[in-house]
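Peer 1: The sequence and its predicted three-dimensional model are supplied below.
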Amino acid sequence: MLKLKLLSLKVSLGSYETLLCHIVNLAKQHKPSYVCIANVHSVVEARRNRSFREALTSADIVAPDGMPLSRSIKLLHGIKQEPQVATELLNGLFARAEEEQLPVFFYGGSSEVLKRASDYITQHYPSLQIAGKYSYPFRSLTEQDKEDIANKITKSKAQIVFVVSGVRRQEKWMYEMRGRIPGVMVGIGDALPALVGIKKRAPKWMKNGNMEWAYNMANEPRKIFTSYLATYAVYTTLVLSEKIRLLMMKSTSTKFTQREIIEPLVQ
């Protein structure tokens, strides 16, 4: 998948169907690889945190999650990008894995989340093989821990590994485990708890209207006020600053067309 530079990250371009096909192909090839799903928080955090940015940059695929990133790509570069919704992507991968008979493994999350995930799959995707589950210890992993986990996943013959550790922790883990697991790792963060009913989800009309933040504010007002709003304010400022920079770049040089400005950002 082609990647486009969006502020501090390079995000993968393509439709939902294209994204699914690429992930499934990586799994079928047993290719050691990993996929990140980036949202506004990811972009801002990547700008602040060098190690997190490196983990995202090294990913095989970085899917833009939600309308804000899609609209930013359109605003800055004139490219229409279909927003990827993590919960929909997760359901899509479950369906494809069941259809293609690709065993899956769940790493991270609490024992309750993993149990609810098993129940959900049994109900909705009864032919999908769960090769294994591992609820990570609440401490820093040693090199021996990482080796043991890699061996456990490899022996399970899983071809898709769903990593449920939350933003930063899951990206760092996948970055450190790259090359050790013969399959594709997919960082799904809060998508799994939301999908199986542990975490409340905004109605579809609010997601489509870019109003998911309002739903989250009603359910977690302190978290939204101290984290989400501050993050969105920073993100909006960064996007507007980048838009101004691109306009100035275009207006001060008659040598560059819009296509010539955009193309170096895509690889």
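Peer 2: Cool, got the structure.
Peer 1: only C-alpha atoms for contact and neighbour calcs from this point on.
Peer 2: OK.
Peer 1: what about the longest helix in this protein?
Peer 2: Among the segments of the chain that qualify as a helix by DSSP state H, the longest is helix 229-251.
Peer 1: which strands and helices sit next to that helix?
Peer 2: Applying 3 or more Cα pairs under 8 Å, 6 or more residues apart in numbering; DSSP states H and E, one finds that helix 229-251 contacts helix 40-48, helix 67-77.
Peer 1: Next one: Ser70 from Glu212, what distance?
Peer 2: In this view, Ser70 and Glu212 are 15 Å apart by Cα to Cα, to the nearest Å.
Peer 1: next, the one to line up against it:
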Amino acid sequence: MIDLGKRNVLGIGVNAIDYESAVARVIDAAIGRQPMSVTALAVHGVMTGVTDPEHQYRLNQFDLVCPDGQPVRWALNLLHGCQLADRVYGPDLTLEICRAAAQQSVPVFLFGSTEEVLSRFSDTLCRRFPSLRIAGTRSSRFRTLSQRERDELAEEIHSSGAGICFVGLGCPRQEVFAYEMRDRLDMPLIAVGAAFAFHAGMLAQAPPWMQRHGLEWLFRLAHEPKRLFKRYLTTNPAFLVRLALQKLGLMHRHQDPGRPPQRDVLFG
């Protein structure tokens, strides 16, 4: 098990951790009914925090920030000598948490995406882990929630009996949700993004060799060029430039706390 704590990657605190330790921390919090915010960040997730002080603040309040993308793992190794052999990929982390939750009789709640995705995702989880109990599901309304809707959603998740809530709203909305709802729910909130669609069989995953070599972005760009072209054209080069400057000691010498959000913007 590897858990070296948080390390500064472009001002964002990212945990140098492996799957086993990440799963153990989540399950311990679930069994102990402790609030916990968890996410797995690739380059885009890190850069969203770097370019938005309020979101940077949110990310730096998370209990666990896993290195989802290979470039984020490489950054931890390059900057801090962490010697991580593997990333902690959100879709795989989801399955490992569900495996452990089934073994420990911890029910899970699935929040986000569409009814169709949730139905298929639930079926996949039940086939893979027959003893896993899905306490409830709720699709996204795809808009900002009112205060009453937030209260109702928190009560629905709490009263379901779930010990873990997976959140699939896409970056950065899922991290906003996990940040704003953390202290209202006595359970881990796991922001896992595309894991819902991947495991529902509605979004193709990059071949293992592309994942190992940090080329997952290229695979996704080939499948969704119009939506992702601008993202990868700007974020990937910016990440590499900032990483080089941090390595040289010219930028991001310390973890940046960011700026507390001025208002809640819960999307659900």
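Peer 2: Received the coordinates, thanks. Note that the structure is a prediction, hence the values are computed from the model and not measured.
Peer 1: Need the contact partners of the helix or strand following the longest helix of the first structure.
Peer 2: Next along the chain after helix 229-251 of the first structure, taking DSSP states H and E as the criterion, comes helix 258-262. Here helix 258-262 of the first structure makes contact (Cα atoms under 8 Å, 6 or more residues apart in numbering) with 77, 250.
Peer 1: OK, contacts around the spatially most central residue of the first structure?
Peer 2: The centre of the first structure sits closest to Ile37, judged by Cα atoms, centre = their mean, with a distance of 1.0 Å. The contact partners of Ile37 of the first structure, taken as Cα under 8 Å, 6+ apart, are 62-65, 86, 187-188.
Peer 1: Could you say which helix or strand holds it?
Peer 2: Counting by DSSP H and E, Ile37 of the first structure is found in strand 33-38.
Peer 1: how much does that strand stray from the second structure?
Peer 2: For strand 33-38 of the first structure, the mean distance to aligned residues of the second structure following superposition is 1.1 Å (mean Cα distance after the TM-score superposition for the first structure).
Peer 1: so where in the second structure does that strand end up aligned?
Peer 2: Taking TM-score structural alignment as the measure, the second structure aligns residues 36-41 with strand 33-38 of the first structure.
Peer 1: Please give the centre-to-centre distance between that stretch and its chain.
Peer 2: 5 Å (Cα atoms, centre = their mean, to the nearest Å).
Peer 1: ditto for stretch 214-221 of the first structure
Peer 2: So, by Cα atoms, centre = their mean, the centroid of stretch 214-221 of the first structure is 22 Å from its chain's centroid.
Peer 1: same thing with stretch 87-99 of the second structure?
Peer 2: With Cα atoms, centre = their mean, you get 10 Å for stretch 87-99 of the second structure.
Peer 1: got it, and stretch 135-142 of the second structure?
Peer 2: Taking mean C-alpha positions (Cα atoms, centre = their mean), stretch 135-142 of the second structure and its chain are 17 Å apart.
Peer 1: for stretch 76-86 of the second structure, same thing?
Peer 2: 20 Å.
Peer 1: swap in stretch 208-220 of the second structure?
Peer 2: That offset, for stretch 208-220 of the second structure, works out to 18 Å (Cα atoms, centre = their mean).
Peer 1: element containing the closest residue to Gly136 of the second structure other than its chain neighbours?
Peer 2: Excluding its sequence neighbours, the residue lying closest to Gly136 of the second structure (Cα to Cα, 6 or more residues apart in numbering) is Phe109, at 5.0 Å. Assigned by DSSP H and E, Phe109 of the second structure belongs to strand 108-112.
Peer 1: what does the helix or strand following that strand rub up against?
Peer 2: Going down the chain from strand 108-112 of the second structure, the next helix or strand is helix 115-128, by DSSP H and E. Contacting residues not belonging to helix 115-128 of the second structure are listed as 95, 98, 110, 112, 132, 134, 137-139, 196-197, 199-202 [Cα under 8 Å, 6+ apart].
Peer 1: Then stretch 181-197 of the second structure?
Peer 2: Under Cα under 8 Å, 6+ apart, the answer for stretch 181-197 of the second structure is 26, 29-30, 33-40, 90-91, 94, 113, 117-118, 121, 154, 157-158, 162-171, 174-175, 178, 203.
Peer 1: same thing but at 7 Å, please
Peer 2: Here stretch 181-197 of the second structure makes contact (Cα atoms under 7 Å, 6 or more residues apart in numbering) with 26, 29-30, 33-40, 90-91, 117, 121, 154, 158, 163-171, 174-175, 178, 203.
Peer 1: do you know how far the counterpart of Ser15 of the first structure in the second structure is from His254 of the second structure?
Peer 2: The alignment partner of Ser15 of the first structure in the second structure, by TM-score structural alignment, is Asp18. Asp18 of the second structure sits 23 Å away from His254 of the second structure, going by Cα to Cα.
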